[in-house]
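Undergrad: What would the 3D arrangement of this be:
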Amino acid sequence: MSKLVIILPKLWKANSIASVIAIAYTVLPSIIPSVLAAALSTSLCSALPSIAAETQQVRTITFPEDRSYGTIIKLEPNWNIFVRHPKGSFFAEARGKVQYSAKDALMLSARFPLTDNPAVMKKLPADSFQYITFLNLPAEDKIFEPLTHLTGLRRIDFQEGEFQDKAFAELAKLVNLEAISVRECFVTGDSLTHFGVLKKLRAMVWKKVALDWKLLNQSSTVFPAMADLQFSDTNLDDEGMNWLEKMPNLRQLSIDGSSRVTDRGLLILKKLKKLKKLELKKMKAVTPKGIMQLKGGSIEAIHVGDANYTQLEIKQIKDAMPKVQFLFDKKKMKEGTMEIFAPLH
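TA: All right, here's what the predicted structure looks like:
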């Protein structure tokens, strides 16, 4: 730059174009390299932070090389924890080193090698997976303590597991957990009394599970964030319906195949001031009067499936609750074919 300061006065005093060219030809070659170097240095300095940021975004999950520990799915951005099968695409087998972006939302569909060697989970980045599914967990309960290392988990699905409540209670350590699905497992409910610390827990699914309603009702545990609750072929009864009072912000409730819930148990729903959507399937002990007693509550849509109501009874329900959207999907009513009212949204 100092050479450039020297040459400028000379160029100014030159009395001809030829003199200007001669001076420039003599001095500029020694200036250009330093100017270019300065420019390149400035460009590199400004680019380095973005290069470093991109490098930091690439992360690595390391599994043993011997076999696959599951299938890794890349979920769509802003994936919905309430959907049973969130959209995503195959990303990699859980084997060896797997590189991914820190922005990716990953799901692991675990296989037997992982449940047989759960210590592998302790070596994974704590926030590497947002969603894990387990199938056919053995009775040893040994996966739960290592599982709590994965504090980035937002959802866990269990299907056909032989584990017990004591181990299942370990999930209370996963403070970012938003959804739990338990299908055909031996959980009875004692573990749920520990879940009050899960302030983000918004959804639970229970299928073919026998819960201890007396224990749950006596517990002081509440679920302030619970918004979506589903029961399918469980032992839910009128006593169990009282448990829902511990979920004051519940917005959607689905009950399928709970023949022991009667009109009396259904009445508890009027106490849930945030409840908007209700699904009742194969509820043999719930009568049209039981549904009509919900009139004036907060419910906006009701789906009734596999109910032997007559066309007259359906009309009475509709007339009694004109502001509620109904869907009746029983194919053979007592007096004719299926009648569908406004669908649930």
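
Undergrad: From here on, just use CA atoms for contacts and neighbour counts.
TA: OK.

Undergrad: name the helices or strands packed onto the host helix or strand of residue 302?
TA: Per DSSP states H and E: residue 302 is located in strand 301-305. On a contact count with 3 or more CA pairs under 8 Å, 6 or more residues apart in numbering; DSSP states H and E, strand 301-305 meets strand 277-281, strand 325-328.

Undergrad: Also this sequence, please, to line up against the first:
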Amino acid sequence: MKIQALVCLAVITCGLPSLPLSAYAFPQTAVRTIVFPVGRSVGLISFVHQNEDGQFIEDADFCQARGLVRVPAARLVALKVNFNGAEDLSFLDKLGPDDLALIDFNNEGRGFEISDRDFVHLGHLTGLQGLNLDDSEAGPQALRAVGKLSKLVMLGLATTLIKDDDLVELEGLKKLRFLQLNYNHLSDAGLAHLQGLLELRRFEARRCGLTGAGMKNLINARHLETLLLSDNKIGDFGLTVLPPLPELTYIDIGGTASGDRTLISLSRDLKLGTIMASYGHYSRTGLSAVAKLPNLSQLSIEGYPIAATDVAALRGALKLKSVILTIEPPAVAAAQKLLPGISLVLKDARKERKQQFIEVLK
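TA: Sure thing, here's the model as predicted:
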């Protein structure tokens, strides 16, 4: 019923001239007005809320971002920028600092070819709590504008043009809980600028050129709940420099050359429920360590074949429901017998070796 009422308000108000509040739905609800270009829609307005790790969850689409848009004063308002908006970001200059809680330039994962210099229009929107610049040409000028947005809780910078030195602009964003840096040309030097982000709950840095030495820069992120570091050169010692992460529930270290020492380090993080650790070299030693985690429910160790006798070390995992692993065909029956009641996704080691050979040829 609430969503229907919001849609009704959208139909009456979006893009129309100013009218007395009594002319609209929700006459007893305080409203505010956001000014967008009259002749074109620059995107879609929706209402959102935030979860604890800083992600925005959409509650309901509201209307097109065109003309005068009246919204309930207490709601968090998001703008999904469309092609018209992306072509000319000067419309942002007419927005008030607190008009929007979130701006999303991601275009449903396709991104826009917005040049770095165009993002300077963001600098005065100091009330923004979320900003998604994924798949754009954001670089040093964009980051200088972003650095002024001290209320940001969520920031998406995946697949952009940012470099290590640009990340210095993030040092003042002390409220950040969700930071996404996937698929950028970075290094451990860039990660050093994140040491002061003490409120991080979710950190994503897949395939960013990081090594094990850079992990020390996360030493202060004691509230991390989700950590995605796949396809970096972290090695088997990288995570050993981190202290126990008491809130960590999900980690992806696939393709990081991890091994038993990594699993032993993770065994200290008692809330861990999911470990994605494909293409590592593991034995009974490491698997015995993570089997003691009281909340472990999903484990992925596919990639390199593992012996059935090593798999047996997981029998003590009390809540384990799913294991993805690569095993030699003759050992399949033994693995299934050793772990009754656990869903096993078994990858054929022969096919894995063939695929790895094909990848090398490429």
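
Undergrad: Doesn't residue 254 of structure 1 belong to a strand?
TA: Yes: counting by DSSP: H, G, I helix; E, B strand; the rest coil, residue 254 of structure 1 is located in a strand.

Undergrad: before we move on, the earlier item: could I get the helices and strands packed on strand 301-305 of structure 1 as a markdown table with mean neighbour count?
TA: Putting these into a markdown table (neighbours: other CA atoms under 10 Å) gives the following:
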| stretch | mean neighbour count |
| --- | --- |
| strand 277-281 | 20 |
| strand 325-328 | 20 |
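
Undergrad: Identify whichever of those lies nearest to residue 255 of structure 1.
TA: Among those, the nearest to residue 255 of structure 1 by CA to CA is strand 277-281 (5.1 Å).

Undergrad: Quick check: the closest one compared with structure 2, mean distance?
TA: Here strand 277-281 of structure 1, set against structure 2 after superposition, deviates by a mean of 2.8 Å using mean CA distance after the TM-score superposition for structure 1.

Undergrad: What range does whichever helix or strand comes after that strand cover in structure 2?
TA: For strand 277-281 of structure 1, the succeeding helix or strand toward the C-terminus, using DSSP H and E, is helix 288-292. Across structure 2, the stretch matching helix 288-292 of structure 1 (TM-score structural alignment) is residues 260-264.

Undergrad: same thing with stretch 113-122 of structure 1?
TA: Mapping stretch 113-122 of structure 1 onto structure 2 (TM-score structural alignment) gives residues 84-93.

Undergrad: tell me which residues in that stretch are buried?
TA: With burial defined by 16 or more other CA atoms under 10 Å, the residues of stretch 84-93 of structure 2 counted as buried are 85, 86, 89, 90, 92.

Undergrad: Stretch 132-145 of structure 1 now?
TA: Of the residues in stretch 132-145 of structure 1, those buried (16+ other CA under 10 Å) are 132, 133, 134, 135, 136, 137, 141, 142, 143, 144, 145.

Undergrad: Ok, stretch 94-112 of structure 1 next?
TA: By neighbour count with 16+ other CA under 10 Å, stretch 94-112 of structure 1 contains the buried residues 94-96, 100, 104-112.

Undergrad: re earlier: how far is the match of stretch 113-122 of structure 1 from where the chain is centred?
TA: Distance of stretch 84-93 of structure 2 from its chain centroid, counting by CA atoms, centre = their mean, to the nearest Å, is 25 Å.

Undergrad: contact partners of that stretch?
TA: Residues from elsewhere that reach stretch 84-93 of structure 2, judged by CA atoms under 8 Å, 6 or more residues apart in numbering: 36-37, 40-43, 105, 112, 114, 118-119, 121-122, 124.

Undergrad: Kindly recompute the last result at 10 Å.
TA: With contact meaning CA atoms under 10 Å, 6 or more residues apart in numbering, stretch 84-93 of structure 2 is reached by 35-37, 40-43, 65, 81, 105, 107, 111-115, 118-125.

Undergrad: Just the ones of the residues you listed in strands?
TA: 35, 43, 81 (DSSP state E).

Undergrad: Of the residues you listed, which is the nearest to residue 242 of structure 2?
TA: For those, the nearest to residue 242 of structure 2 is residue 81 (38.6 Å; CA to CA).

Undergrad: thinking again about what came up before, make a markdown table from the buried residues of stretch 132-145 of structure 1 and add distance to residue 230 of structure 1 to it.
TA: Below are the buried residues of stretch 132-145 of structure 1 laid out as a markdown table (distance: CA to CA, whole Å):
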| residue | distance to residue 230 of structure 1 |
| --- | --- |
| 132 | 19 |
| 133 | 18 |
| 134 | 19 |
| 135 | 19 |
| 136 | 21 |
| 137 | 22 |
| 141 | 25 |
| 142 | 27 |
| 143 | 25 |
| 144 | 23 |
| 145 | 26 |
